[in-house]
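[1] Predicted coordinates and the sequence they were generated for:
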Amino acid sequence: MTRGPATPLPSPKARRRLREAASLTQTQLAERVGVAPGTVRAWESGRTTPRGRKREAYAKLLKTLAEEEARQAAPPPKTDPTRDRASGPEARAGAEAEPEPEAVREPEPVPEPEAVREPEPEPVPETVREPEPVREPTPESQPRSTREPVPEPRPAPAPLTPAQAFDALYEFSAPALVRQTFLLTGRREQARESVERAFQTAWERWPEVARDRDPVGWVRATAYEYALSPWQRFRPRHRHPEPPPADPGDRTLLNTLLRLPPRHRRTLVLYDGVGLDLPETAAETEASTPAAAHRLLRAREAVAGRLPALADPQVLHRRLAELASNERLGAARPPSVRRGGERRARFRTRAAIAFTVALIGTTALTVRTAPTHYEPPVSPGQAVRGVPPRVAPGSLSDEELELRQKLRDQLQDGPERLSPQLE
């Protein structure tokens, strides 16, 4: 049985815009759909996609919100004040009795001349028929030397394969994403690895990423999540610091960014570095718009407190771009990224298969060796009162040795039997 097509949904940004236009919070929308607020936050950021009945309910609710927004945005219909009269027999009778003024009366339609059918002319003899006008030469009848060149129709471009589309997306966005991730982490290798991991995840889920309206934003959100993961601090590479930028101004700006909390740093990079607007920044950071604005203001205050020259947002944007461009941050080739992701997927698949086989083998061995009936446990021993404890035999005394020898020398069969005799 084939699975039916999933219910179409708008983009994550459009979902957030519809919810905010209806003045609904994530908690209120989650209650109407029947899910947790965190689930709605993940849907609006594009991290997850609803499925099954939840997807149908979510799509129906978004469609209702879109219809309400379109109804509110539509202008009211214009009415003619001269025709705003009550409809009824009395009104119609009054309208027939009272003629309309000349300024309001509409002109009667006049038939166009083309609509009037002219009488057919009588046939003229061939001797009196007028000569036909000379036709101008068409482009086909002109000589090849004077004919204008006609451009040949270009063939339609062939559709791209998934690998070609992935390579085009990687070459277009990977260098910029590596520079942006460097502003978040301050580490070159970690930024490069985060972007490669994000693109490998995108290749594993390529049907979903290819249909997304903003595939670059999808990859950027995944790369930022991996780069800012708290597990990065436990890696051996994180213990060894990398050389700072050569320019003192760049070094001071980078240290100021790294002192910010991860959420404030990410919001500042997205808004002042990448150039996203506030709703898009809030959606990508999985926060509300007021919370994103508050984080942005706090981050700007912290940067301006240490570097007063960057209090202007335009100057801050230019300095962030210069800091990211001054570093030599390269990216791997698209085929190597795709092969690395495929190797990692094969390794995880084989590891899952091996773990499943080991679990099945362990379960079978346990079932095979387990007892088939109940064996009651042996109760611990208890001392009985009045019975002397059992003593181990020791060496015999002289009297005991003499008695033993005497018993051995005597007959062991007992006394001789008396045979009965007749009297």
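    Cool, got the structure.

[2] From here on, just use CA atoms for contacts and neighbour counts.
    Noted.

[3] Name the surrounding residues that touch the helix or strand containing residue 223.
    For residue 223, the element it lies in under DSSP states H and E is helix 215-227. If you take Cα atoms under 8 Å, 6 or more residues apart in numbering as the criterion, helix 215-227 is touched by 46-47, 169, 173, 177, 181, 184-185, 190-191, 194-195, 197-199, 202, 209, 212, 266, 284-285.

[4] got another, please set it beside the one above:
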Amino acid sequence: MAPTEPGTTPELPDKHDASGTSVTDSPSATRAAPEAPEMPEASGAPAEAFDALYKSCAATLFRQTFLLTGRRNLSQESVARAFARAWEHWPEVAVDRDPAGWVRAAAYEYAMSPWHRLRRPHRPLDPPPAEPGARALLGALLDLPPSYRRTLLLYDGVGLDLPETAAETEASTPATASRLMNARAALAERLPEPAEPSSPTEQSALLHQQLGSLARAQPPDSLPSPDAIRRDSERRARVWTGAAISFTLLIIGLTLFTLATAPSRYETPESPAQQVGGVPPRGGPQKLTPQDLNLRKKLQGELVRGPARLVPDAG
């Protein structure tokens, strides 16, 4: 199967009824659209509605994120963070037309974040499956570029149609179709079995069956309870709220301190001192010598008997 150009839309099977919550709902070759989970009225019991959504989607979402990452711990963390974020934004999620899709998009975004490469616990992959076919499929899937992997999982695994897949991956429909066909071609090179069906519909059904079998082999036995998710979400909200309030009070305090200590009028700063050269020495009488000082003392000590007069000599 030759890769298609990004500007062209290849022939793909139409799926108008796939709401998309699981890769494990239809193990047969003919794919059935998974049904959305039934939830209580959000206005009456938000916690019950959240718990119903969690119980119906958490295990499936864990299996999906494992196919994206190949790491169980990261998949569990992604599911927990996605549902914690959903509880923080529950008024928005409760009225969304597809709450499961809202949580799925949040879990996928967190699971495929490139920052996880810097975290040592999430660097190595988990041991591959023992079955050769499953091991080869998972290895080929993880070797795909992240955008191709997510597109293939949403379309052939979850069961979304092409416009829904394009919307969730934030790409155009032609680009999404190109990613899907290129991902199928890459899998066909690594796995000869997906290339055997003659039509795209049969190939999509076969990939759906294989991805479902691979996902069902991952037991979600260590997922936290919905109560723990809600408590953790509320605790995080309290911590962030307290941090925001503390930061706001700090800014207000610094502002008040600045207003109290700042000068009320402008004062011209003093010019820096400079060395002055070329000034002549100070003029005036010179410093008295010791003889001059003795004479002045002597004159000041004698009695004054009148002004001394010069008598002219008549002779």
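    Cool, got the structure. Quick caveat, the model's predicted, so the values are computed rather than measured.

[5] tm score of chain vs chain?
    The TM-score (TM-score structural alignment, normalised by the length of structure 2) is 0.71; 252 aligned residues with a Cα RMSD of 2.8 Å.

[6] still on that earlier bit, just the buried residues of the contacts of helix 215-227 of structure 1.
    Using 16 or more other Cα atoms under 10 Å as the burial test, the contacts of helix 215-227 of structure 1 include 46, 169, 173, 177, 181, 184-185, 190-191, 194-195, 197-199, 202, 209, 212, 266, 284-285 as buried.

[7] quick one: which helix or strand includes the aligned partner of residue 79 of structure 2 in structure 1?
    Counting by TM-score structural alignment, residue 79 of structure 2 corresponds to residue 195 in structure 1. Under the criterion of DSSP H and E, residue 195 of structure 1 resides in helix 188-204.

[8] Give me the mean deviation of that helix from structure 2.
    Mean deviation of helix 188-204 of structure 1 relative to structure 2 after superposition (mean Cα distance after the TM-score superposition for structure 1): 1.2 Å.

[9] what's the angle between that helix and helix 215-227?
    Taking axes from the mean of the first three to the mean of the last three Cα atoms, to 10 degrees, one finds helix 188-204 of structure 1 and helix 215-227 inclined to each other by 130 degrees.

[10] Going by contacts, tell me the helices and strands next to helix 188-204 of structure 1.
    Judged by 3 or more Cα pairs under 8 Å, 6 or more residues apart in numbering; DSSP states H and E, helix 188-204 of structure 1 is in contact with helix 162-185, helix 215-227, helix 334-369.

[11] Which helix or strand lies directly C-terminal to that helix?
    Next along the chain from helix 188-204 of structure 1, counting by DSSP H and E, comes helix 206-211.

[12] That next one maps to which residues in structure 2?
    Helix 206-211 of structure 1 maps onto residues 90-95 of structure 2, going by TM-score structural alignment.

[13] next one: that stretch to chain centre, how far?
    Remark: stretch 90-95 of structure 2 is offset 22 Å from the chain centroid, using Cα atoms, centre = their mean, to the nearest Å.

[14] List the buried residues of that stretch.
    Buried residues in stretch 90-95 of structure 2, defined by neighbour count with 16+ other Cα under 10 Å: 90, 93, 94.

[15] quick one: which of those is nearest residue 265 of structure 2?
    Comparing the buried residues of stretch 90-95 of structure 2 against residue 265 of structure 2 with Cα to Cα places residue 90 closest, at 52.8 Å.

[16] Return the residues in contact with that closest one.
    Residues counted as contacts of residue 90 of structure 2 (Cα under 8 Å, 6+ apart) are residue 46.

[17] circling back to that earlier point, so which of the helices and strands packed on helix 188-204 of structure 1 comes closest to residue 246 of structure 1?
    With Cα to Cα as the measure, helix 162-185 is the member of those nearest residue 246 of structure 1 (15.1 Å).

[18] orientation of that closest one relative to helix 188-204 in degrees?
    Using the same axes, to 10 degrees: helix 162-185 of structure 1 against helix 188-204 is 150 degrees.

[19] Tell me which other helices or strands helix 162-185 of structure 1 touches.
    In terms of contacts (3+ Cα pairs under 8 Å, 6+ apart), helix 162-185 of structure 1 is packed against helix 188-204, helix 215-227, helix 248-259, helix 262-268, helix 313-326, helix 334-369.

[20] Ok, which of those helices comes nearest residue 42 of structure 1?
    For those, proximity to residue 42 of structure 1 was assessed by Cα to Cα; helix 215-227 is nearest, at 11.6 Å.

[21] The closest one vs structure 2, mean deviation?
    Following superposition, helix 215-227 of structure 1 is found to deviate from structure 2 by 1.1 Å on average (mean Cα distance after the TM-score superposition for structure 1).

[22] Buried residues, that helix. List them.
    For helix 215-227 of structure 1, a neighbour-count test (16+ other Cα under 10 Å) marks 215, 216, 217, 218, 219, 220, 221, 222, 223, 224, 226, 227 as buried.

[23] can you put those residues in CSV and add distance to residue 270 of structure 1?
    Below are the buried residues of helix 215-227 of structure 1 laid out as CSV (distance: Cα to Cα, whole Å):
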residue, distance to residue 270 of structure 1
215, 16
216, 13
217, 11
218, 13
219, 14
220, 10
221, 10
222, 14
223, 13
224, 10
226, 16
227, 14
